[in-house]
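Visitor: heads up, no residue letters with this:
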């Protein structure tokens, strides 16, 4: 499923350019996808909890393959419909599969500590190995075999259908703790139940805030690393840089796997503060290089293509690779935290509620990306990550307070029993 997603990624923008759309039209198409994820994603998550995560995973296949089909039409409206399908599919990819896994893991009686290793492997393979292989396959289809920029979407179509067959044949269905029952009478009932759960437990709300803040910074970075390294449109080896980023992400997921082997010794709440703090510092680096763009420096920038990356760009590239390492640590660690604190019967609904502020922010970034200086954008990302650091600190305090209260209760109960 991740391979099907990664096959499309490198050529979405290129395909729209190939069809002759300008930057404004392409931006509106991308906004359509994120807006779809924001509006319809919560509905998709609610239906996954109510009617089954296996069905939601198969719906992901249907939605994404439908989006792939639309890429064959040079029509703004048809492509916009495809972006809507893809937006819904993205919400399902980020909620239904994780929800199915956690529920199935619990149903089979496996050790809860194993989830950390599973999530680490999933990020290593899905966001690392599959990303690199998919990028190479997509490049071969377009450049090596000269099949055109729509070829990767046909490849994704085939991969997704294959994955759908595997799910249909091998997965069992699960609904969370209320298996076999319709846990809520309506969509609104499911949403209100999820909102009540978030309001009742501040730790869930803090998890949602940290996820939204980190992902908003991550997606903004995805849009901005190219102009940060080539401020005047200089040539970059995108394939090589992308490979470096994915290798760094794989390294981060390996580190997370080591940390999650013994979650009692390496408490996630402690090291995640370091992750957010270091991530804020890495995205602060381009702020210093793009704080001002004096005209007299533009001639120096124009020599980048002929002389290779200057030291300013190399420092930024190192900082971006460090950020990708932290991304690799973040994903499995956040998945592990969510498996511990997000209610099982509302998991997919709550995960998609977390994505509403994320998608709203990304839409705003896309809409204003040409009007806001790079330094302001990256500075805002650093501020978001520092806010996530503060949220993680509050989360840690709440966790310590809960443990102390539980210890006191057990002590009181033991004293009453002896009396």
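Guide: Received it, and whenever you're ready, just let me know what you need. Note that the coordinates shown come from a computational prediction; the quantities given were computed from them, not determined experimentally.
Visitor: CA atoms for contacts and neighbours, from now on please.
Guide: OK.
Visitor: Need the residues that contact stretch 210-229.
Guide: Residues from elsewhere that reach stretch 210-229 (CA atoms under 8 Å, 6 or more residues apart in numbering): 233, 276, 286, 290, 313, 316-317, 320, 327, 334, 354-355, 357-359, 361-362, 365, 374, 377-378, 381-382, 384-385, 387-388, 391-392.
Visitor: Second structure follows, compare the two:
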């Protein structure tokens, strides 16, 4: 069943992507602006693909390598918790340096710290592995925030059409899926012949190539480099605490992405419990990635005609349905179908939420605020993992988590709609509507985010 589903979804993905590409090429003018934007996308996506590949090369064999070194479930859990804790604490500090010292320089730090983390896998000592896991946690904070911050800043600096940022996000999800499949297959082939440490060595080589390409293809950009690092943190926290939009976006993102992390922990035992024979992990993982790519392509199309928050609402509703099916069904086919629905929803989520982040988060504190969002995410995952809940109860927890995220999305949509209405009112009435006794209007408009208003 699993192999047939993979081939069917792969054909569907290729067909959908082909239609979208053909329609887009038919409208491509070939102007200097088009060529400049295509070049910019290429420079970003090539680098981002290598960064994702370095991550995916390791993912399939971290747990297996720890087990081969003789560590049980308790010790392995402690190592993973160390990664989440480091991501929440040290990762926030390291990645936030990007706003002050430069996003390109921080990518070099990513290459160094992730490379050292991979090198520690050669040593079976628990404390060395713990140190490596902490470095990996800090590195993933950079991966999930600084690359995006560089892209959005360059997009604005080059005065590209604001709506095109959603296209770049959708392609980034597509590239991530392709990288995951390719890296997973390469790691599996190498590990079966040369041992489970070699995929980590291949990741080091990938990171070296990444550092070289960044030096050749990327320029430097900053957030607020004139302020000391401590003040930069204060400014970022002030934005989060003073803006309901930014605050709501952060909680919504943390909740939904925590369900994604929990899904990673649960899908293997959930499918294995319903199947007496060994499940084909590689094929199933590749199927998930194809579903993710289908979701990103669907999101790319929907974002041309629907507001980002509405696409998010659809993705969240699909996720609630998927988790509800997992909690209630005991049939393998139903569970696997629900997993695929969730992966499509995740593929739709990333371009939509990235587009909203590009609108709302101030450029001066982009990397810092994005990492503040990851603090509750990591701690929420740690709480659930340490709670050691059974699979069915964890699915129920995911239903609650995503339902709350859906409620927050509705609130965010209301706030954005109100801002849009205020902009229209200002355009009709001029400054007179935002002066005197009606000062609340100007407060609303300023809260949207100064230089980012063009993205609203």
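Guide: The structure has been received and is ready for your questions. Keep in mind it's a predicted model, so treat the numbers as computed, not measured.
Visitor: Please state their TM-score.
Guide: Aligned and superposed, the two chains score 0.88 in TM-score terms (TM-score structural alignment, normalised by the length of the first structure); 382 aligned residues with a CA RMSD of 1.5 Å.
Visitor: Separate out the buried members of the contacts of stretch 210-229 of the first structure.
Guide: With burial judged by 16 or more other CA atoms under 10 Å, the buried subset of these is 276, 286, 290, 313, 316-317, 320, 327, 334, 354-355, 357-359, 361-362, 365, 374, 377-378, 381-382, 384-385, 387-388, 391-392.
Visitor: Residue 123 of the second structure maps to what in the first structure?
Guide: By TM-score structural alignment, residue 123 of the second structure lines up with residue 73 in the first structure.
Visitor: That match belongs to a helix?
Guide: No: Residue 73 of the first structure is assigned coil when assessed by DSSP: H, G, I helix; E, B strand; the rest coil, not a helix.
Visitor: do you know how far the nearest residue to it once chain neighbours are set aside is from residue 166 of the first structure?
Guide: Spatial nearest neighbour of residue 73 of the first structure, chain neighbours left out: residue 79 (7.1 Å); criterion: CA to CA, 6 or more residues apart in numbering. Distance, residue 79 of the first structure to residue 166 of the first structure, using CA to CA, to the nearest Å: 29 Å.
Visitor: and stretch 404-411 of the first structure, how far from the second structure on average?
Guide: Following superposition, stretch 404-411 of the first structure is found to deviate from the second structure by 2.6 Å on average (mean CA distance after the TM-score superposition for the first structure).
Visitor: For stretch 319-334 of the second structure, which outside residues touch it?
Guide: Residues outside stretch 319-334 of the second structure that contact it (CA under 8 Å, 6+ apart) are 271, 274-275, 335, 338-339, 341-342, 345, 392-393, 395-396, 398-399, 402-403.
Visitor: State the helix or strand in which residue 378 of the second structure lies.
Guide: helix 366-387 (DSSP states H and E).
Visitor: Residue 376 of the first structure now?
Guide: Secondary structure (DSSP H and E) places residue 376 of the first structure in helix 374-418.
Visitor: Could you check the angle that helix makes with helix 347-368?
Guide: 160 degrees (axes from the mean of the first three to the mean of the last three CA atoms, to 10 degrees).
Visitor: tell me what helix 374-418 of the first structure is packed against?
Guide: helix 202-229, helix 268-290 (3 or more CA pairs under 8 Å, 6 or more residues apart in numbering; DSSP states H and E).
Visitor: Serialize those helices to CSV and add fields for distance to residue 254 of the first structure.
Guide: Formatted as CSV, these follow (distance: least, CA to CA, whole Å):
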stretch, distance to residue 254 of the first structure
helix 202-229, 19
helix 268-290, 14
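Visitor: Which of these sits closest to residue 342 of the first structure?
Guide: Using CA to CA as the measure, helix 202-229 is the one of these that comes nearest residue 342 of the first structure, at 6.3 Å.
Visitor: What's the average distance for the closest one when superposed on the second structure?
Guide: Helix 202-229 of the first structure sits 0.8 Å off on average (mean CA distance after the TM-score superposition for the first structure).
Visitor: Where in the second structure does that helix fall?
Guide: Aligned by TM-score structural alignment, helix 202-229 of the first structure corresponds to residues 244-271 of the second structure.
Visitor: Give the aligned equivalent of residue 394 of the first structure in the second structure.
Guide: Aligned partner of residue 394 of the first structure by TM-score structural alignment: residue 411.
Visitor: ok, and the closest non-adjacent residue to its match?
Guide: Nearest to residue 411 of the second structure is residue 248, by CA to CA, 6+ apart, at 7.7 Å.
Visitor: Give me the neighbour count for that neighbour.
Guide: Residues near residue 248 of the second structure, counting by other CA atoms under 10 Å, number 19.
Visitor: That one and residue 410 touch, don't they?
Guide: No: contact criterion CA atoms under 8 Å: residue 248 of the second structure and residue 410 do not qualify, at 10.0 Å.
Visitor: For stretch 421-441 of the second structure, which outside residues touch it?
Guide: Stretch 421-441 of the second structure has contacts (CA under 8 Å, 6+ apart) with 442, 444-445.
Visitor: Please produce a markdown table containing the residues you listed, extended by neighbour count and secondary structure.
Guide: Shown next, in a markdown table, are the contacts of stretch 421-441 of the second structure (neighbours: other CA atoms under 10 Å; DSSP: H, G, I helix; E, B strand; the rest coil):
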| residue | neighbour count | secondary structure |
| --- | --- | --- |
| 442 | 16 | helix |
| 444 | 17 | helix |
| 445 | 18 | helix |
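Visitor: any chance of those in a markdown table, plus distance to residue 58 of the second structure?
Guide: Output for these, formatted as a markdown table (distance: CA to CA, whole Å):
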| residue | distance to residue 58 of the second structure |
| --- | --- |
| 442 | 50 |
| 444 | 46 |
| 445 | 45 |
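Visitor: circling back: out of residue 79 and residue 166 of the first structure, which sits in the busier spot?
Guide: Set residue 79 of the first structure next to residue 166 and count neighbours by other CA under 10 Å: residue 79 wins out with 21 against 11.
Visitor: How is the more buried one assigned, secondary-structure-wise?
Guide: helix.
Visitor: From residue 120 of the second structure, how far out is the closest residue to residue 415 of the second structure other than its chain neighbours?
Guide: Sequence neighbours aside, residue 245 is the residue nearest to residue 415 of the second structure in space, at 6.8 Å (criterion: CA to CA, 6+ apart). Distance of residue 245 of the second structure to residue 120 of the second structure, computed by CA to CA: 41 Å.
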